[in-house]
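Undergrad: sequence first, then the predicted structure, then my questions.
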Amino acid sequence: FFFTREELKILTNFSELKFKKKFAEENSLKEKNEKKPAKKLFPNSYLFKQWTVELSEDDQRKAEDLFQKYGYNAFLSDQLPLDRELLDTRDHRCIGREYPHNLPTLSVVLIYLDEALSVIQRAICSIINRTPAHLLKEIILVDDHSTNGLFLSKNPIQPSSQRHIQKGLSQARISGWKAATGDVVAILDAHIEVHVKWAEPLLARIQADRTLVLSPVFDRVNYYDLQVTKYLASAHGFDWSLWCRYVGFPQKWYDQKDPSQPGKSPSVMGILVVDRLFFGEIGTLDGGMEVYGGENVELGIRVWLCGGSIEIVPCSKIAHIERAHKPYMPDFSNVMKRNALRVAEVWMDEYKINVNIAWGLPIQNHGIDIGDVSERKKLRDRLKCKPFKWYLENVYPELNPMHLLGYGVLINDLQTRLCLDKGPFEENTPILYPCHFMESQIFYYTASGEIFAHLPLKNNRNRCLIDPGSGRFPELSWCSDTEKQKHMYWDFKQGQAMQNRETKRCLEISADQTGKYEKNVFLQDCRNQHWKIQNIIQDL
């Protein structure tokens, strides 16, 4: 949808007056009818565990229904002012900073999927009120295949252009970019509110260097009470499964002792601001990505390899609702896996096997259809992009390409239906459990002899399988701790015993008197028991 500034003001004012009248009437009725506290209908709800307010039973049902629908407290959102004030969470050095008047113009693209109307309106209000009028060229709303039709049904203004509907976040963002006409495009989620002077730091950086892809710093809006929690600036990274995570900036950023300065980042979480024409030159987003996940990591790698760079801009702050659950599907790990493999095939060269490893897939013939990547490979050739090895060495050395010999589930030949399992985290004791081949049963055997519980980034804490030196049971303990003696190195060959190098004890299983195998695994004198690991990278 395209709206003029005047139309957007009419829309937001109309809805705010309507909601104020509605809730004034309801609150008046409640005061007359409610004489005692209502029964708590949803004591186990994620919403009401956090949001402790007195509501009538009818309002509890409404609030819970809206929470299940949107993943945040839409009931409360409908009662809040659309132009509410936000606490200024910027570093004090940002507050008085001045920017040129003649900055590039800005198109703001808001992507929404089954979003509460008041949340979208609050995003629009904040953008209008906190962006200089001469810089804000347009706001474009992109419907990422919503199912509720809420925005159209309650919209008193007819949009002046066609409705954009695309299935999948990459396609929705591309659609918004294509519709934009400003010098710079900010592609945002619709469940946000921008802080004061959010746009100027971003536009000034792009005016200085058009090859930058930028991200503001997100503050968290609690899904339950919609209060804003300040977040400090961090770089955006990912692990080998391509799940996003916050990571540290390069050391020279900290050496400046000025947290208001932009910092280089290996990737971008998803919200991004970019020169509109440069975004097209570098290939926008991969339209072959499905639904959600991985498209931002693909962009981050490509920008760095193909002539641009990514920065986080701390003086630009955006408040972002962190949903309790996402609207795409109950479990999108399968599409995330597929998208990650697609990224690896195009951009990661010989390091792409690490993505297979992270997802517990075989190195060859993983059997997952990643779609046609020929055009993306042609794009890489046309842009004369650097190899992924350069990215690992110069941009993201924390992404540790570990030297692994094997990975996957560990099975003892005596009972092939049971797998070694990490067990309850708080107990730190591995167990035997029926094989399900999910994350809790995936282990990684390194060339140096460690058995890791997870595939780590460099310098991150990880748990290792150890022999504590006494007692019968192995432990999963922090590999880097030095408080007590560790025996964390194992000799293991496929189909043979798993023996600790220092204690010479073996990891084994045993049956009870009925012949059923116990859930415990033991450390004892070796009795020629044999283990196999699911995937072999090189001969063990």
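TA: Done, it's in.
Undergrad: from now on I want contacts and neighbour counts done on CA atoms only, so please keep to that.
TA: Will do.
Undergrad: secondary structure class for Glu7?
TA: What DSSP: H, G, I helix; E, B strand; the rest coil gives for Glu7 is helix.
Undergrad: surely it is in contact with Ile157?
TA: Yes - here Glu7 reaches Ile157: they are 7.3 Å apart, a contact under CA atoms under 8 Å.
Undergrad: and these two? Which one has more around it.
TA: The neighbour count for Glu7 versus Ile157, taken as other CA atoms under 10 Å, is higher for Glu7 (15 against 12).
Undergrad: structure B:
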Amino acid sequence: MWGRTARRRCPRGLRRGREALLVLLALLALAGLGSVLRARHGAGARAADPGPPRTPRLGRREPVLPRPPVPANALGARGEAVRLQLQGEELRLQEESVRLHQINIYLSDRISLHRRLPERWNPLCKEKKYDYDNLPRTSVIIAFYNEAWSTLLRTVYSVLETSPDILLEEVILVDDYSDREHLKERLANELSGLPKVRLIRANKREGLVRARLLGASAARGDVLTFLDCHCECHEGWLEPLLQRIHEEESAVVCPVIDVIDWNTFEYLGNSGEPQIGGFDWRLVFTWHTVPERERIRMRSPVDVIRSPTMAGGLFAVSKKYFEYLGSYDTGMEVWGGENLEFSFRIWQCGGVLETHPCSHVGHVFPKQAPYSRNKALANSVRAAEVWMDEFKELYYHRNPHARLEPFGDVTERKQLRAKLQCKDFKWFLETVYPELHVPEDRPGFFGMLQNQGLKDYCFDYNPPDENQIVGHQVILYVCHGMGHNQFFEYTSQKEIRYNTHQPEGCIAVEAGMDILIMHLCEETAPENQKFILQEDGSLFHEQSKKCVQAARKESSDSFVPLLRDCTNSDHQKWFFKERML
């Protein structure tokens, strides 16, 4: 019903049902029109029976729980940064809390569980009106594993203190087999006194995907809203999500994810235009500005924004549509990669993935993952095998070790794709994410760029900040065959592209310099980015008329590629090698 033939506004099965209902209502209206008019004008006929009065939906528009007052001078009371001046034992305890949770829990424990975030949304969002009686009700599902007390409870209270009672069916906490004492009887006792909150415990460690499915299977709401276990909800966060799903049942809608600093707990919300999700060819999630084509489509600054992918943990979806789409891939372990797999499936199988500018949720991004992500690679391989068709080779070229990763049986997921008549990945790239450059990866022109004279040394680029890839020097390092920082592609435009990341980098030579520097690639390659890889292996820079040579760095034992006058030296000969033998 929501497959390839689904229309934009309404799935076919639901559309037919609504059309039939409209026809029936029209016939009933015609049949009763005369008696209704006579009743209104006192035309001698007995007044029509008005029937029983409509029963308003139970629940209030106010939040489930009132927010208790928090003193204005309390730590972080309005989302401002807090920096404790600690020493001795207190400093040790703070550092220990960061080591254990990758979040400054020592500080979190001293911030109110009921603090109010400052307004960080477009002012137009305040003008939106909602038909509360007709919006679907939601189950909010929060899976956790060994989460700290204060961040978990602050998440729960934040939901209860910002969600209209009439719209919140329940909050379901799923304990993914935690072993910390505060999450056992103490947590159960705390939650037992809260309205609409249920606690479900897994019998073994399931991982994020299956823990969430455990919550979804028990949910009673029409809509499933998934949150992470260290979030804080902005006022008015829930209504826009439910309104959009009420309008379009095949829409999966994400809130704007605002950063809460892991160390200071500062709320870094932004009322400007949110970013959308993408990915690079390592299948790593990336953030991007909204493309101009999407701005043209939007009817206002607070209209929903289509996004190629979702960040992961925070989204709302019709429960029926979630089940129709095949919920989560239960073959995925722990966490990592499930967000891209679900994003591909939504789009390719007839749905739409959106971000709503009027729904904001703060999220504490830990200093680093607090537990192992060693299953993320296998999860990404499952996504590539099921959804990416021939484009999965671009992923494997940049992750050679992924070809060897056991990923389980994906037969059922491929059958699901066939059953739902999902579109191919080429359609996704051309229609949903045309901004993503698709590499050529011509045989013999991608992989490790290895020097012939300096055995076992390859081009290497590893910027100190992965989010700022330009401006650093390309070096030579021992070839490792793992892709990533040693993966380059020579294109038909004469570029040497570093395209495992987004945005992509192109090797350039700046005026008067002899070193190789990374610049951003451009639609048309500038002259200082053009190289000719000649048949004898020499790498000729067109603008300077010099060749790239492997040379020892001054006062160092390391090596770098430099521009030199062209000779027949093996140190000026280069060849691409796809993988280590």
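TA: Yep, that arrived. All figures in this text were calculated on a predicted structure; none of them were measured in a lab.
Undergrad: any idea what the TM-score is?
TA: Once superposed, the chains reach a TM-score of 0.82 (TM-score structural alignment, normalised by the length of structure 1), with 487 aligned residues with a CA RMSD of 3.3 Å.
Undergrad: which residues touch the closest residue to Pro561 of structure 2 other than its chain neighbours?
TA: Leaving aside its sequence neighbours, Pro561 of structure 2 sits nearest to Ala550 (CA to CA, 6 or more residues apart in numbering; 4.7 Å). Counting by CA atoms under 8 Å, 6 or more residues apart in numbering, Ala550 of structure 2 makes contact with 451, 453-454, 476, 559-562, 571-572.
Undergrad: with Gln534 of structure 2 instead?
TA: Taking CA under 8 Å, 6+ apart, we find Gln534 of structure 2 in contact with Phe540.
Undergrad: any idea how far Ile200 of structure 2 is from it?
TA: Distance from Gln534 of structure 2 to Ile200 of structure 2, counting by CA to CA, to the nearest Å: 64 Å.
Undergrad: for the aligned residue in structure 1 for Gly408 of structure 2, which non-adjacent residue is closest in space?
TA: Aligned by TM-score structural alignment, Gly408 of structure 2 pairs with Gly371 of structure 1. Sequence neighbours aside, Gly288 is the residue nearest to Gly371 of structure 1 in space, at 6.9 Å (criterion: CA to CA, 6+ apart).
Undergrad: which helix or which strand is home to that neighbour?
TA: Here Gly288 of structure 1 sits in a region with no helix or strand, counting by DSSP states H and E.
Undergrad: which ones are touching the counterpart of it in structure 2?
TA: Gly288 of structure 1 maps onto Gly331 in structure 2, with residues paired by TM-score structural alignment. Gly331 of structure 2 sits next to 379, 408-410 when contact means CA under 8 Å, 6+ apart.
Undergrad: which one of the contacts of Ala550 of structure 2 sits closest to Val259 of structure 2?
TA: Of all the contacts of Ala550 of structure 2, Val259 of structure 2 sits closest to Leu476, with 36.8 Å by CA to CA.
Undergrad: quick one: contacts for the closest one?
TA: For Leu476 of structure 2, the contacting residues are 457-460, 550, 558-561, by CA under 8 Å, 6+ apart.
Undergrad: that one maps to what in structure 1?
TA: Aligned by TM-score structural alignment, Leu476 of structure 2 pairs with Leu432 of structure 1.
Undergrad: hang on, the earlier thing: I'd like the distance between the residue nearest to Gly371 of structure 1 and Arg163 of structure 1.
TA: According to CA to CA, Gly288 of structure 1 stands 22 Å off from Arg163 of structure 1.
Undergrad: cool, and Arg84 of structure 1?
TA: Taking CA to CA, one finds Arg84 of structure 1 at 28 Å from Arg163 of structure 1.
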